Structures are given as structure tokens and as C-alpha cells.
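Enquirer: This is the structure alone, sequence omitted:
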């Protein structure tokens, strides 16, 4: 190779060398070496045994060195010895190492079918050509130059520009001597020649604790799991299983002394013990992907492959999941593919163009959240998001993803006025690219992982939880937002007025089996001035607590899986705040402790009686006894399982009136146990009830063959099961 000319040297020192591997490193026959070492006054080339082979010529005053080896005919291994004044050091030359990625990586990425994208992109500690270091790879097809920067090169983007792989828009670089714990970013010269703000790695596995924004080289995925038995169960069809979800914001569930935020490893055992004691089957975490802004609760993520460093590193996160699995508790995490924040270190205009997002704000901007919308029609973008979903499920053993804000993905006019959106190619409002993306994600999750997907979808879009092959979106479950809104509105009414709102409680049964539903009382219902669940209930203190107990009884016996936000299980009084712990001291008050005992017992009843969960998603699993008793504010119904499963009768009295000798129709004569009564004294109630059982005689009632005369406590839910 001839000595680089002045223009090439200027490109090197100005950071404008588009193809560094064409100039830097060893080239030609006989071979010659060119290096850029702006911090060195002198550079000597050493052979593989450390023997000096010659001092390089400085061919540019800002640190370009060159040396030709006229007597050698073949390439050889070498190191560099550098000197600056009295300081001396040795190093490997980054530009003597070949590529790590292969042509298949380029092909699969361009096709949008690199289903294990995380194994190739991002930062991977490895040994390459016998030398330890880290391989970096990033997608930036329109960039003119991409460099890895960090403390190891004084954050100087001129020093380690990456190799560009033309086919797929990938950039890669193996940097010797860089290991686990090193922080880094990408310096990108954008499509129009400007140096962009430093970017975090989109496929980083670990990131700095906020307010830091750098990526961190994480250890290779060789962690030891002890949840083998749990994982070997494989993909679970949960439709006929009890699913009772405890929704948690990890930073405010519990805190340590001095309001200290607990780590993954600290909170994992505490949470596992509590959730198991309470009888919940799953924990659902508000997003734990890395996010720059704490008050976003994780719903504006930057790192879709990185557990947030607020609570520890990825191994700590894995340890928490492992601990929960060993307590037989499933792990659900909120996953946010609907939008991303415009923070300059993130994905926004990543290579100087609208790469992950749409250029046109009518397609690419959420004004409600001040966030950007992914371009789901771009194969590389959908591949990136799909790989993120699979990463959490496969590598970090998460069991299910609750997909946030699905409605905003499905409709091009979501929260937009006329003229603020663009129709699809057929002139409609559906986002066809997003629909295809969601179907693809759900298909890949089903085929390539043990995971379940749950949609937060608030409209009547058809077939959200119908299989893709039946023209559905392919989710396993959908949040029943209509049920939540209607029933909370009913419960907020003064009992005197409830007779005129009776349909708010019954309407949900008209569509209860149109989807596989989760009944969500989530974080969204206890923030932004909405008040706590307890304080949504009307009346004096006695009525508020009784109403809440009755409502939870209604919820746990209604068709659909259950989700309850933390704090609601003991009647948290204050509205939830992300920056303080739950008010655990309230459990010193027996009324709050009673709510907690009630939820624990409801979980036990729900899990212990198959008729309360086995046909949650089938109309055959529910039958009204009397759904029209509006004057009395009473609802009564049967929950039914499969052949051989005893029926369960539920009677809810939503009036503050004790009803004695209240006759209710039942399907079987004989003794029926009062399996649950929300007015029991151990829950803080009056203790009104039926002495443990009632007897159904031959008198038909409510279109049932027999009936029983019962005492129906005020503002209470009663569960009866046949004594078989």
C-alpha cells in the first residue's frame, strides 16, 4: 500500500474517513501499516513476540503514522508500542482485526428476519483472533461515519470509526482490550454530514443509571438459572387456568430505610414471599426497559433490550425473575412498542434521518405523549421490535408481555383531529403496517418462546385475542377496559342511585366472551387525580370499605382473569405516587388488614374452584341467576366448569341493606356452603351471614330447579358452593 496522501490524512484527523479499513491497519504486498494515534508522540511496531520491527513515520502532525515493510511479503501479527513524553504503553491495533458479522447477518437484517438480532447487534465481549475484546455492531444505513466512543478513546470519534457493511446498513468494529463494564456510545456523522449528538446503543443490554445515558458492555449471557423446572413446562395455555395478577411499580412497592430504592436482588425475595402468601399467580411489572425519565414509569423506553439500571444490572434482574419462578409465580412485563421518546441520545433521527420513525409527523408523532411512532412498515424496524420481545422472553425468562397502548398502534387517527393524519392505502383509518407487525410478533412469540401476550386495547377492534390464522391479531388475552370503566362508574354511585345504573354491571356480560379477557384494575385508575380504589367508593368509612370488599368479590367471581394494582389489595387510601412507597403502615388498621385478608382468601377460592376459572373465556362458564334485580341492587349468577366441576353461586348485594330471607335459585338441592362472605368480621364486616351454610329445597326459583332462603349482608358478595 502506498503512503496515504495529504487528503486522506486530513480525512482521518477530521473524522471524515468513510472506509477506515481501506486505509488504517495493514495493507498491501509488501505490507505497510497506517495508524491514527493522536495521543502518541512516537509509535513503534512490535512483532508477535514483542520484538521492535521499526518506528513509524509521523505523516501528519495530528497523529497519523505510517511504516512500510519492504522485506516482508506476507501479513503478520503485530502490536503497537506508543510513547508520549515519559509515558509508554502497548496496545493492539483495532484495524488489524477482520469482521465478526457475516453475509447472512446482512441478509437476514435486510429481510427483517433476524429473529435473534441481539446475538449479533449490540456489544459482545469475545475473543477474536486470540485477543480478548468486544465486538460492536449497529444499524445506521444512512450514516456517513459511525464510531464507538468511550473513556477508552477519550470520547474521540476520530479514533475508532467502524467498518461499514454496505448490504444491510450495518456498522461493526472489534475493539481489543475492551471488556465488561466499559461505558460507550456511538458518534455518528449523519446523512447530511453533521455530527449528531452521541447515541446510546439501540441493542445495549445494560445502560448507565439515569441521568447518565451511556450504554454499558454487559457480560455474556452465561448466567446460571435455577428455574429449569418452571421453564420446562413450556408455553402455557392460560385460558382455563387461574390467573390472578399483582401489578407492581418496582420503585414504589416497598422502599428501604431512609426511603432507599431496593435493588432487584433485595426486592425479589420480598416480593416473591408476599405474592405467594397473597395467592396471586403472576406479578406484572410496569416497564422495566431502560428509560431516561423516571416519572414516565417506564412507558417512554430508550433501551428495549436493557433492564433498567435503577435496580441493578441484567444479572440482578434475572435473579429476581429466577426467584419468582422458584416460588411458582409467573412474571409479566409491560412492553412498549407503540412509541419512543425524542431524547437526543435515543432512536430519534438515529443516523440523521427518520430511521426508526416516520418523517411525516402525521404518521410519526404522538402529540398526547410527545413521543415518536415506529415505522412498523420498515422491515428492519419491525425486526428490531420483534427481537426485543423475544429477548425478554427467551434470554431473561419473562413469561408474558403486556403490550402497551395497542389502540394507538391500530388506528392512524388515534387522538388526532381531521387533517392531522394520513389514511392507509385503501383510504381507511387502520394502520395496516402495525396490524401486520402485531400479528407477526404474536406468531413469533408463540413459535419461538414459552411466552404469552396480552393487549392493552381499549376499542372494539375485532379479534384482538383471536388466532392469526383466523384473521385475528393473535394476542392470548386482552384487557377489558370497558368492564373496568363501567363497573367503577357504577360503584362510584351512591347506592340509592345504583338502580338506575344497573346495566353498568351487567352490560359486560354481553361481550364477555368475544375476547379472552383480563379484568384490569391497574395503575391508570389510581393516579392523575382519580384517587385510590378505596376512595372511589361512596359513603362513610364503613360503606367505603364494605363497597370495596363487595366489588373485589364481584371482580374475582366475574368471568375473566384478574389484575389488581399494588396497594389496592389492602385499601391504600392515598393516590399512588411513583416516588414513595406504598402506605404499608395502614395494615395496623384492622379495616385495611381485613381488605388484605379478603384478597388473599379470594385468590384461594378462585384457585380452588375450577368453575371460577376453567371456562373464563367461554360463555358456557357463566349463567345468570338473576341479573335484573335493579330495585334491590342485587346480582346473582352461576359460574360453571367442565363436567364434574361443582357449580359456584355468587350473590352480590350492592345496597347498604341487610336482606333476610332472601330467596335465590340454585341448580342443585342439598347443603350449600357459604364459602366466602365479604361481610365476615375477619375482613372488617358486620359478621352477617348464614352460619356457614344454607339448604336448597325443592322450591323452584329464578328458573332454577331449587332455591334457598339466605341472609344477604349489606354491601357484600357471598359465594355458595354445593357440599358434595
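Expert: Alright, I've got the coordinates. Keep in mind the model is a prediction, meaning the values are calculated, not measured.

Enquirer: make it CA atoms for all contacts and neighbour counts henceforth
Expert: OK.

Enquirer: any idea how far residue 29 is from residue 668?
Expert: 95 Å (Cα to Cα, to the nearest Å).

Enquirer: So which of those two has more stuff around it?
Expert: Set residue 29 next to residue 668 and count neighbours by other Cα atoms under 10 Å: residue 668 wins out with 18 against 15.

Enquirer: wait, doesn't that one sit right on residue 705?
Expert: Yes: contact criterion Cα atoms under 8 Å: residue 668 and residue 705 qualify, at 7.2 Å.

Enquirer: Tell me the helices and strands packed up against the longest helix seen in the chain.
Expert: Counting residues, the longest helix found in the chain (DSSP state H) is helix 590-608. For helix 590-608, the packing partners by 3 or more Cα pairs under 8 Å, 6 or more residues apart in numbering; DSSP states H and E come out as helix 264-278, helix 541-557, strand 670-677.

Enquirer: Mean neighbour count and distance to residue 186 added to the ones you listed, as CSV?
Expert: Shown next, in CSV, are the helices and strands packed on helix 590-608 (neighbours: other Cα atoms under 10 Å; distance: least, Cα to Cα, whole Å):
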stretch, mean neighbour count, distance to residue 186
helix 264-278, 18, 29
helix 541-557, 23, 50
strand 670-677, 20, 60
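
Enquirer: Dump those to TSV, plus distance to residue 435.
Expert: Output for those, formatted as TSV (distance: least, Cα to Cα, whole Å):
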stretch	distance to residue 435
helix 264-278	35
helix 541-557	31
strand 670-677	43
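
Enquirer: all strands for the stretch 301-450 of the chain, in order.
Expert: Applying DSSP state E, counting those that start in this stretch to the stretch 301-450 of the chain gives strands spanning 303-307, 330-335, 340-341, 365-366, 371-372, 400-403.

Enquirer: One more: the stretch 601-724 of the chain?
Expert: Taking DSSP E, counting those that start in this stretch as the criterion, the stretch 601-724 of the chain contains strands spanning 622-629, 634-639, 648-653, 659-666, 670-677, 693-696, 706-712, 716-722.

Enquirer: Is it possible to get CSV of these that adds distance to residue 161?
Expert: Output for those, formatted as CSV (distance: least, Cα to Cα, whole Å):
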stretch, distance to residue 161
strand 622-629, 64
strand 634-639, 65
strand 648-653, 68
strand 659-666, 77
strand 670-677, 68
strand 693-696, 78
strand 706-712, 76
strand 716-722, 68
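
Enquirer: among these, which is nearest residue 319?
Expert: Closest to residue 319 of those, according to Cα to Cα: strand 670-677, at 36.9 Å.

Enquirer: and the angle for that closest one with helix 541-557?
Expert: 120 degrees (axes from the mean of the first three to the mean of the last three Cα atoms, to 10 degrees).

Enquirer: next up, a second structure to put side by side with the first:
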């Protein structure tokens, strides 16, 4: 019989090694003893070969034990009479040996496991004829860990787990648990105190908020990127991204969150119909607070339950690919929220986060910063990145808040941050992590891309790691965005004094592979929508909006536009309601949308506008110093003889006979797009479809020139006739 103090530790859920006493054991005399802890049972018997061989004696508080006949170990089952009524025959969790193989333990211990999601978390498996779920969780400093859930009445005494000491992982096979079961982990922390029930950091599915349980879900199969995706993601390809917050793009049939199926039936077709090449979703990984827009995530492996069962996400991904769209997801490795059911002090210690709040607490967002230097956290984050690409088939990730990761003094005053071991401000661990993530994706998911939201001048963000860079494919050009939005907000009469703000971006435009972002961040928190930023009366606001978008599409760099801005949405984006689609009843807004569609068509179909987006050879100024007229003109080249002339007149004054120096290699040019066309809601001033002859008159340092009509507050595109 079990010693009283050991029995008491079991029933009080204090025992740190339940496998040492529960299940089948041999005593000093060679006799077999079976022990079972199940507080919901009224009676338990041992069954061998379909026959009851020994009723077990109740020791109190759900502990049963008894001696089995013979001395040879046997395959047994438990016949349980439940205190609430009914009975059944079950396999015993403590009849099964270690679940993680030596190879899996070694891979976790090495700290570079790119697919930790195959090892940790909940995995439906079968042992012999017994189906169940293998649970495994990293909690090295916990004194005891149990998995609790809908399969054991949320009783932490029933399924205490086995500790694999080499890696600090607790594991257990729970017979008869299955996909769809709810679960969490119950831990006694390093200090001996019971922690709040913890959701699984590796959960692939969760309850809908405000509920917080993890849900057992099978591992999605591996998926290959569609043929041609690698080609479509190249730096010389046209990349035009529609950024979308799916919860507020269009509400569901019931006025709440749209389902993945509803989104699949509408969103990809809409985005593809406007000529965008990629769709980017704000974070869809599970998060507790709607108002964070997904940027405070606690489910880095779980598509949010807001949009229905996670498996429906596959339908949406396929719909994007069927429409020829690449799908990018916003991904957040910088920080996580402090909710008690999440990763904060997961095992009673700072496990996923830095211990020192000078390193581990984000003052701006009241969140916790991942401990980027810890190998297990490195594996967690790298595995999450690979998971979305490899298991869901998305085409790439836009990585949020990279600047906050790169600098230890980010948004911290002097004395409130911890220098690196060289005494500098760079977070060397975060740099190494980002390089590692990009290398993993490059090796394991070729063709996928990563895009950095990085707002500083940190060098080499989009340089390969073998050259010392971070390894991203593209970087958001935040400087360009800030400068040009400040300029366009000025009344045209004052723009002459801010002329450089539209040209300064070309000083550094080819130092990185840039993407030009007019993102969600620019249309909230009192900043106004893109349309609202424009000065002047209604006519000028529309004209400015179209002209600015034309400037953006003609400028070197890939494009990104947040939803609603494609028609010049009035009013800020509100995540609680759907987009104001009724505004498209106004022909002027519909005209802006047609303009964006035609810009995308020209951009995609004209190699000079995209092939050398990231190369200095693809850009040539024609007129950059006409401050008095607020005129800008430049040439885009494709490196193979093709060119486009882009001209912006950012005052409301039409300019007739405006002469621009152009190459003598082309005898005539033809206007192909004009934002002032009546087709888009403009005044229809322009150059018409006829060819415009190049004349042997010097201008802008060239021997030949072209005389143009420049419409008011407009951007025009011309190609050789």
C-alpha cells in the first residue's frame, strides 16, 4: 500500500512525479500494484483481457489502489463507475511511457528547432488501439504541471504530467481526449504557488473571446506555395498590396464578425478586381482584445476564432490563390500582452519575457517583450513564422514593430534601459532572432517573403544575412510616408516652401528594397483618412487624393494601401464598424477607385514602373526644382529600353506648354493615364490620346524636350508613342 504522505501529496496535487506512483508498479516482493487517481470516480476495477481481475480499494479523495494477480506486467484497462452515474472502460494515462522521442528532445535542447509546433502543444495521436491526445508544454521551473480540460472535469489532480528534465518540458498522453476538446495547463510555480490556468502557447485553436481555453486541433498538412508565387514575390516584380482588417472590411451576415467563408466569397475577388497583386491582413492570430487590432496576440499558432473554425482559414487562403493574389499576414514577434491566462510568468518565472522590466516591459503598449536571446523563445517565434507559411500556405509575413525590437532604448528615457554587452543600444539578441527567422523561411519555404515595418535608419534591413543584413525582402519606407503626407497636407499656396519633402526620399530610395506604405496607422487616432488630410474644397480634396496616389504609384518602391483609401474614404477607420461602402454611391469616390484600379493595371503591365523599383538605374529626375510651380517630373526605366514619364502638378493652376527635357531616343510620347480625367471625377484637362512630338529644344539639361499641358492638382503618365 502507498505510504500515507505520498498518497496525501497525490490527492493534494503536490506530487512532482506522478508516474513514480500511479499506474502499474511492482513492489519489493515482485507483486503488481495498480494505483489510480480519479476524484470523479465512485469505484474503479482493473480489467485484463476483457475481464475484471481486481477491484481497487478506495483510499479516499479519489485515490484507488489494489493488487493484481500474478507478477507479469499486463495490458490493462480501467472500469470506472462514475459518482455522477454511469460507467465505462478506459485506458489509463499512466500506462503509457514517455511521449517525446530522444530525437525530439535533442532537437528542442539544441534551441534551433524550426518546427517546435510538431513537438509541443496538443497532438491527436494513437498508441496501439487507443486514440487520444499528446500534450507537451515547456515550463522548466514549475514544480507540477497538469493538463486540465473538458475531458477530466478541469481537475488538476487527474492528469499530472511527466517532466522531461533535459529540456524542461512536461508531457502526457491522455487517452480518449480528442480534437475539439477544451484544455489549459495548471501549474504550481517555482515559488510553490498555484498559477492561474494557462492557455497553451502552441495551441492551434482557441475558444472565442472572452473565453480563453485552448482547443485540441490536428496539425494542418504541409502546403506548397502555388506555382509562380516565388516569381510574383521577387524584387523586380510588380507588388501592390491591399492592407485589410478583416473584422471591419465588411461585417458578416449577422452584423458581427464575417466568417472565413464569407470573406473568401468577397474579399479576394474585390482586391484582385482592383488589380492589387497581394492582400495583407492585420494580425489574425488569436488575441484577447479587439481594440488591439490583433497586434497584442497570445495565439501565435491559432487563426482567430472570431472568423469561425480555424480550418475554414484554408478556404480563404485558397480563394486568394485562385484569384492570383499573394496573401501576407501581419506577424507580431516583438511583444505580447500581460493577461494572466497567457505567457506572462508562465511557470512562475519570467519565461517567455525578459526578467528585468527595463528589458521586458513595453511602456508604449503595456505589454511584455520576448526574451529574444533564450533558445526556447527563439524556437517558439521561428516556428510560428514557418507555421503560417508551411502549414497554411500564406505567401509571406509583414513583421510588426521591428524598430522596437532592434533598440534596447526604444521609447525609453536615459537610465531606463539596459545596454548590450558591448555597452551599445542595439538589441543583439533580437537582431540574431530576426536573421534566424528569415534564414529559416528562406531555407524551408523558398518563395515566401518577409516585409519589415522598421521606422529608423537601421542599416541593411533588406540585405541578405550573409552580408550582415537582417534578411528581409522588403522594408516599409516610413520616411517617405511621413514626408509626403506632411507635404500633401499643406495648402497648395504654401507647398513651394516644402518642395523638398517630396524629393528627399530619392536620396535614400535605393538603400533598401522599399515598400511605400499608406497603412492603417495613418488613418486612425485623430490623423484623419487620406482624403481628410487633403486641403481645399471638395473638388481639391478629390483632386489631391488622386494626384497623391498617382505620385505614389509612379514613385520607385512597392505599394501598400489600407482598405477604404482606394476610394478616398471620408472619416477615420473605425475597427468597430464596417467600411462606409455607401460612400461609393458618390461618383467622385467611385472615380478614385477607378483611378486606383487603372494605376494598378499600368503598374503591373509596364515593366518600367516595377522592374527596377529597387535599383537606382530605374529612376531619373527630369524636373525636381520647380518650387514655384510645385511640379515634379521623372522618368522610370525598365533597363531594357522601356520608359515612362511621370509628371505631377500639385497646384490647382493648369499649366499649358510646360516644357520638360526628355531623351532624344523617342520621337514622341503619349499620355496613358491622367488623374484629372473626367473618368475619375476630374476637370478633363490634359493632353488627349494623340502623340506629342519631341522637339529639338533644350530643357532641363537635355537637347530635346516635350511641351505638355499639366492639369491642375494632377498626376499624368506618358509612354513613348
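Expert: Happy to help now that I have it. Values in this document were obtained by computation on a predicted structure and should not be read as measured data.

Enquirer: rewinding a little: of the strands of the stretch 301-450 of structure 1, which stretch is the most buried?
Expert: strand 303-307 (a mean of 27; mean count of other Cα atoms under 10 Å).

Enquirer: State the span of structure 2 onto which that one is aligned.
Expert: Following TM-score structural alignment, the aligned partner range for strand 303-307 of structure 1 in structure 2 is 299-303.

Enquirer: Give me the contact list for that stretch.
Expert: Around stretch 299-303 of structure 2, the neighbours that count as contacts under Cα atoms under 8 Å, 6 or more residues apart in numbering are 201-206, 284-287, 310, 313, 384, 387-388.

Enquirer: list the buried ones in stretch 87-99 of structure 2?
Expert: 91-95, 99 (16 or more other Cα atoms under 10 Å).

Enquirer: same deal with stretch 14-32 of structure 1?
Expert: 15-21, 23-27, 31-32.

Enquirer: What's the end-to-end length of that stretch?
Expert: Distance between the two ends of stretch 14-32 of structure 1: 22 Å, counting by Cα to Cα.

Enquirer: Please report the number of neighbouring residues for the aligned partner of residue 482 of structure 2 in structure 1.
Expert: Residue 482 of structure 2 maps onto residue 485 in structure 1, with residues paired by TM-score structural alignment. For residue 485 of structure 1, the neighbour count with other Cα under 10 Å is 14.

Enquirer: Could you measure from residue 485 of structure 1 over to residue 345 of structure 1?
Expert: 38 Å.

Enquirer: hey, where'd the helices end up in structure 1?
Expert: 6-13, 103-111, 228-232, 250-253, 264-278, 314-326, 361-364, 379-394, 406-410, 432-448, 481-492, 503-506, 541-557, 590-608.

Enquirer: What span of structure 2 is the longest one aligned with?
Expert: Mapped onto structure 2 with TM-score structural alignment as the criterion, helix 590-608 of structure 1 occupies residues 587-605.

Enquirer: Next: stretch 498-516 of structure 1.
Expert: Counting by TM-score structural alignment, stretch 498-516 of structure 1 sits on residues 495-513 of structure 2.

Enquirer: Residue 176 of structure 1 matches what in structure 2?
Expert: With TM-score structural alignment as the criterion, the equivalent of residue 176 of structure 1 in structure 2 is residue 175.

Enquirer: okay, now the nearest residue to that match once chain neighbours are set aside: neighbour count?
Expert: Closest residue in space to residue 175 of structure 2, ignoring its immediate chain neighbours: residue 132 at 4.2 Å, by Cα to Cα, 6 or more residues apart in numbering. Neighbour count for residue 132 of structure 2, taken as other Cα under 10 Å: 20.

Enquirer: hang on, residue 132 of structure 2 packs against residue 126?
Expert: Yes: counting by Cα under 8 Å, residue 126 is a contact partner of residue 132 of structure 2 at 6.0 Å.

Enquirer: Which parts of the stretch 1-150 of structure 1 are strands?
Expert: 25-27, 32-36, 42-47, 52-55, 57-60, 64-68, 78-84, 87-91, 122-128, 131-139, 145-149.

Enquirer: Can you tell me which of those strands is nearest to residue 324 of structure 1?
Expert: strand 122-128 (28.0 Å).

Enquirer: Now that closest one on structure 2. Mean distance?
Expert: Taken against structure 2, strand 122-128 of structure 1 registers an average deviation of 1.0 Å after superposition, with mean Cα distance after the TM-score superposition for structure 1.

Enquirer: Give the buried residues for that strand.
Expert: By 16+ other Cα under 10 Å, the buried positions in strand 122-128 of structure 1 come out as 122-126, 128.

Enquirer: Just the residues contacting it, thanks.
Expert: Strand 122-128 of structure 1 has contacts (Cα under 8 Å, 6+ apart) with 97, 132-138, 174, 178-180, 201-205, 217-220.

Enquirer: Check stretch 495-509 of structure 2 too.
Expert: Here stretch 495-509 of structure 2 has contacts from 479-480, 483-484, 486-488, 556-557, 614, 616, 624-625, 627-630, using Cα under 8 Å, 6+ apart.

Enquirer: Next, count neighbours for the nearest residue to residue 66 of structure 2 once chain neighbours are set aside.
Expert: The shortest distance from residue 66 of structure 2 to any non-neighbouring residue, by Cα to Cα, 6+ apart, is to residue 56 (4.5 Å). Applying other Cα under 10 Å, we find 21 other residues in the vicinity of residue 56 of structure 2.

Enquirer: ok, the counterpart of residue 7 of structure 1 in structure 2 to residue 161 of structure 2 distance?
Expert: Aligning on TM-score structural alignment places residue 7 of structure 1 opposite residue 5 in structure 2. As judged by Cα to Cα, residue 5 of structure 2 and residue 161 of structure 2 stand 20 Å apart.

Enquirer: quick one: contacts for the residue nearest to the spatial centre of structure 2?
Expert: For structure 2, the residue nearest the mean C-alpha position is residue 331 (2.2 Å; Cα atoms, centre = their mean). The contact partners of residue 331 of structure 2, by Cα under 8 Å, 6+ apart, come to 283, 385, 397-400.

Enquirer: List the residues that contact whatever residue of structure 2 lines up with residue 443 of structure 1.
Expert: In the superposition onto structure 2, residue 443 of structure 1 corresponds to residue 439 when matched by TM-score structural alignment. Residues near residue 439 of structure 2 by Cα under 8 Å, 6+ apart: 465, 471.

Enquirer: same deal with residue 664 of structure 1?
Expert: 625, 636, 701-702, 707-710.
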